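**Q** Sharing a model prediction with you, sequence too.
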Amino acid sequence: MRTYFWLFLLLPLLSSAQEYGEFDLNRGNGILVDFTYGYHTPGGDFGKRFGNHFSVGTGAEFITDKGNWLFGLGMSYYFGNEVAENPLTGLLNDQGRIIGNNRGYADIQLRMRGYYVGGHVGKLIPLGFSKNPRSGLRATVSMGLLQHKIRIQEDPLSFVPHLDDEYKKGYDRLSNGLAFTEFIGYQVLSTNKLINFFAGVEFTQGFTMSRRSFDFATRQQDTAERLDLNVGFRVGWILPFYVGQRASEEIYY
């Protein structure tokens, strides 16, 4: 995270050196396709179930020629190894282990899996030190669906009948619901189209509930309303496609 912090401080220097000339290639309306990577720390009910985790994502957005307004869709896939809740306690023997079909101890790992998908609006705000009006502060707000569950991974050589594909649904605590995400950071759309990326922090608030009709661990249905919070640092590489650019007397290949 310390490396990300210093990188974030250096972002404005990358764009401030760019001159904005008559025939620069980042003008006009555009479609921006991005590929992202993130590191996140959960809070609220989310933090009671999972620990720090990572994400990969992709999306596409439209940027307007006038005003640098952003309108887009995106998704992020969450994954991690830190699970604070153990839904399998009812299957443990006196030694705290689970016995498989081969009468040996089963090797079972719990993992965090989830995703966020939604649409966003925002704005790219040029800052005074840069002569490139397509680089500056990026701020967006998003509304979508947040979903997460506990993935139960077992060694196939020590099959546990209680954990076949159908029974796992009673233990995975699948939850989803409406969520909102806010992002603020720095974005660079270079004048030569060679350097295009963004980096910043994002905050997610999910209003979720269990989507399983029965929880095997508690032997009842989970009807509690959850507040899932997530804060993270996200970086993204952008592939831009512009339309309506001012014609140049030179031809670029």
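**A** Structure's in. What do you need? It should be emphasised that the depicted structure is a prediction, and the values quoted were computed from it without experimental measurement.

**Q** CA only for contacts and neighbour counts going forward, please
**A** Noted.

**Q** what about the strands in the stretch 1-150 of the chain?
**A** In the stretch 1-150 of the chain, the strands defined using DSSP state E, counting those that start in this stretch lie at 29-43, 53-63, 69-80, 108-126, 135-154.

**Q** try this one side by side with the last:
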Amino acid sequence: MREIVLDTETTGFDPKSGDRIVEIGAVELMGHVATGKTFHEYINPERGMPDEAFQVHGLGDDFLRDKPKFAAVGQAFLDFVGDSKMVIHNAAFDMKFLNFELGKMGLRQLPWEQAIDTLAIARKKFPGSPSSLDALCRRFGIDNGARTLHGALLDSEILAEVYLELIGGKQPDFGLSTRAEPKEGETHTEWTPRPRPVPLPSRLSEKETAAHAEFVGKLGGGAVWLKT
């Protein structure tokens, strides 16, 4: 399953009032694992960068002046996303800006059904608790120390970690999934665990072992711990 975790940075809050995208960052996940493939572009917003936006993003007019306009990167962005689900924090905001720019180009709109909104997931999972990206990083113990300014690619990488925690954490299948047997002449190349030559010592103390034995003794002869 392919998913795209993405973030945009903008000059403000409303594209209809003249605000524009100044950065897009996206990372690819396959089976909830980052593949290393990314999409990242700084974009010339064709307008001045407001002071408050500069303070948030650290992107000034001089830096953005020679960057491509959205029309030059819009198709490449659509090609990267394809029909994969898009994981976005506060998806309504980013989708509003992206579809505004894509509409200006006459390109297809991104349907809402293609988005997975991690903000909505967090609010449902932790009602009444702060749900910002920084707050979720603190909750899950994710290091976001490099996030001194908002940056689309860095935020996408952090959001990917947050997303995996929100859906239960990235867990290995411990070899329990069904795998096809090798055909004649073929051999398995996958790693399989081997028994330990020396069993690990018990981590229970004598006091804990005695307390457990006393507890089991009170359960009678039907206790599962007494069955072999």
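**A** Yep, that arrived. Given the structure is predicted, the values throughout are model-derived calculations rather than measurements.

**Q** After superposition, what is the TM-score?
**A** In this superposition the chains share a TM-score of 0.21, using TM-score structural alignment, normalised by the length of structure 2; 75 aligned residues with a Cα RMSD of 5.6 Å.

**Q** I'd like the strands of the stretch 1-150 of structure 1 laid out as TSV, including mean neighbour count.
**A** Putting the strands of the stretch 1-150 of structure 1 into TSV (neighbours: other Cα atoms under 10 Å) gives the following:
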stretch	mean neighbour count
strand 29-43	19
strand 53-63	20
strand 69-80	19
strand 108-126	19
strand 135-154	21
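
**Q** between those strands, which one is nearest to Asp165 of structure 1?
**A** Evaluated over the strands of the stretch 1-150 of structure 1, closeness to Asp165 of structure 1 peaks at strand 135-154, with 9.8 Å, by Cα to Cα.

**Q** Look up how far Val27 of structure 2 lies from Val5 of structure 2.
**A** Separation of Val5 of structure 2 from Val27 of structure 2 (Cα to Cα, to the nearest Å): 5 Å.

**Q** and the residue nearest to Asp34 of structure 1 when sequence neighbours are not counted, what does it touch?
**A** Nearest residue to Asp34 of structure 1, sequence neighbours excluded (Cα to Cα, 6 or more residues apart in numbering): Ile238, at 4.4 Å. Ile238 of structure 1 makes contact with 32-35, 196-198, according to Cα atoms under 8 Å, 6 or more residues apart in numbering.

**Q** Need the distance between the two termini of stretch 97-115 of structure 2.
**A** End-to-end for stretch 97-115 of structure 2, by Cα to Cα: 14 Å.

**Q** Okay, and Ile4 of structure 2 sits in which element?
**A** strand 2-10 (DSSP states H and E).

**Q** so what sits against both of Val5 and Val27 of structure 2?
**A** 156-157, 160.

**Q** taking these one by one, which sit in helices?
**A** Among these, the members falling in helices (DSSP state H) are 156-157, 160.

**Q** where along structure 2 do the helices fall?
**A** Counting by DSSP H, the helices of structure 2 are 51-57, 61-64, 70-81, 91-105, 118-125, 133-140, 152-166, 206-217.

**Q** Buried deepest among those, which one?
**A** helix 152-166 (a mean of 21; mean count of other Cα atoms under 10 Å).

**Q** Report all helices and strands that it contacts.
**A** strand 2-10, strand 21-30, strand 85-88, helix 118-125, helix 133-140 (3 or more Cα pairs under 8 Å, 6 or more residues apart in numbering; DSSP states H and E).

**Q** angle of the longest one against helix 70-81?
**A** Angle between the axes of strand 21-30 of structure 2 and helix 70-81 is 10 degrees (criterion: axes from the mean of the first three to the mean of the last three Cα atoms, to 10 degrees).

**Q** which of the residues in strand 21-30 of structure 2 are buried?
**A** Buried residues in strand 21-30 of structure 2, counting neighbours by 16 or more other Cα atoms under 10 Å, are found at 21-29.

**Q** if we take those, which one ends up nearest to Asp62 of structure 2?
**A** Closest approach between those and Asp62 of structure 2, by Cα to Cα: Val22, at 12.6 Å.

**Q** circling back: need the strands of the stretch 1-150 of structure 1 in TSV with distance to Ser210 of structure 1, can you?
**A** Below are the strands of the stretch 1-150 of structure 1 laid out as TSV (distance: least, Cα to Cα, whole Å):
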stretch	distance to Ser210 of structure 1
strand 29-43	17
strand 53-63	21
strand 69-80	18
strand 108-126	13
strand 135-154	9
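
**Q** quick revisit: any chance of the ones in helices among the shared contacts of Val5 and Val27 of structure 2 in CSV, with distance to Glu41 of structure 2 too?
**A** Output for those, formatted as CSV (distance: Cα to Cα, whole Å):
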residue, distance to Glu41 of structure 2
Ser156, 13
Glu157, 15
Ala160, 18
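
**Q** Between the strands of the stretch 1-150 of structure 1, which one is closest to Gly206 of structure 1.
**A** Nearest to Gly206 of structure 1 among the strands of the stretch 1-150 of structure 1 is strand 135-154 (6.3 Å), distances taken as Cα to Cα.

**Q** Would you tell me what the next helix or strand after that closest one is?
**A** Next along the chain after strand 135-154 of structure 1, taking DSSP H and E as the criterion, comes helix 165-168.

**Q** picking that back up, find the helix or strand that the residue nearest to Asp34 of structure 1 is a member of.
**A** Applying DSSP H and E, one finds Ile238 of structure 1 within strand 225-243.

**Q** and that strand with strand 53-63, angle?
**A** Using the same axes, to 10 degrees: strand 225-243 of structure 1 against strand 53-63 is 40 degrees.

**Q** Now strand 225-243 of structure 1: buried residues?
**A** 226-242.

**Q** For the helix ranked longest in structure 1, name the packing helices and strands.
**A** Ranked by residue count, the top helix of structure 1 under DSSP H comes out as helix 2-16. Using 3+ Cα pairs under 8 Å, 6+ apart, the elements in contact with helix 2-16 of structure 1 are strand 175-189.

**Q** Can you name every helix or strand that the strand it packs on contacts?
**A** Going by 3+ Cα pairs under 8 Å, 6+ apart, strand 175-189 of structure 1 lies up against helix 2-16, strand 135-154, strand 196-210.

**Q** Nearest approach to Gln109 of structure 1 belongs to which of the ones you listed?
**A** strand 135-154 (5.1 Å).

**Q** and that closest one, what does it pack onto?
**A** On a contact count with 3+ Cα pairs under 8 Å, 6+ apart, strand 135-154 of structure 1 meets strand 108-126, strand 175-189, strand 196-210.
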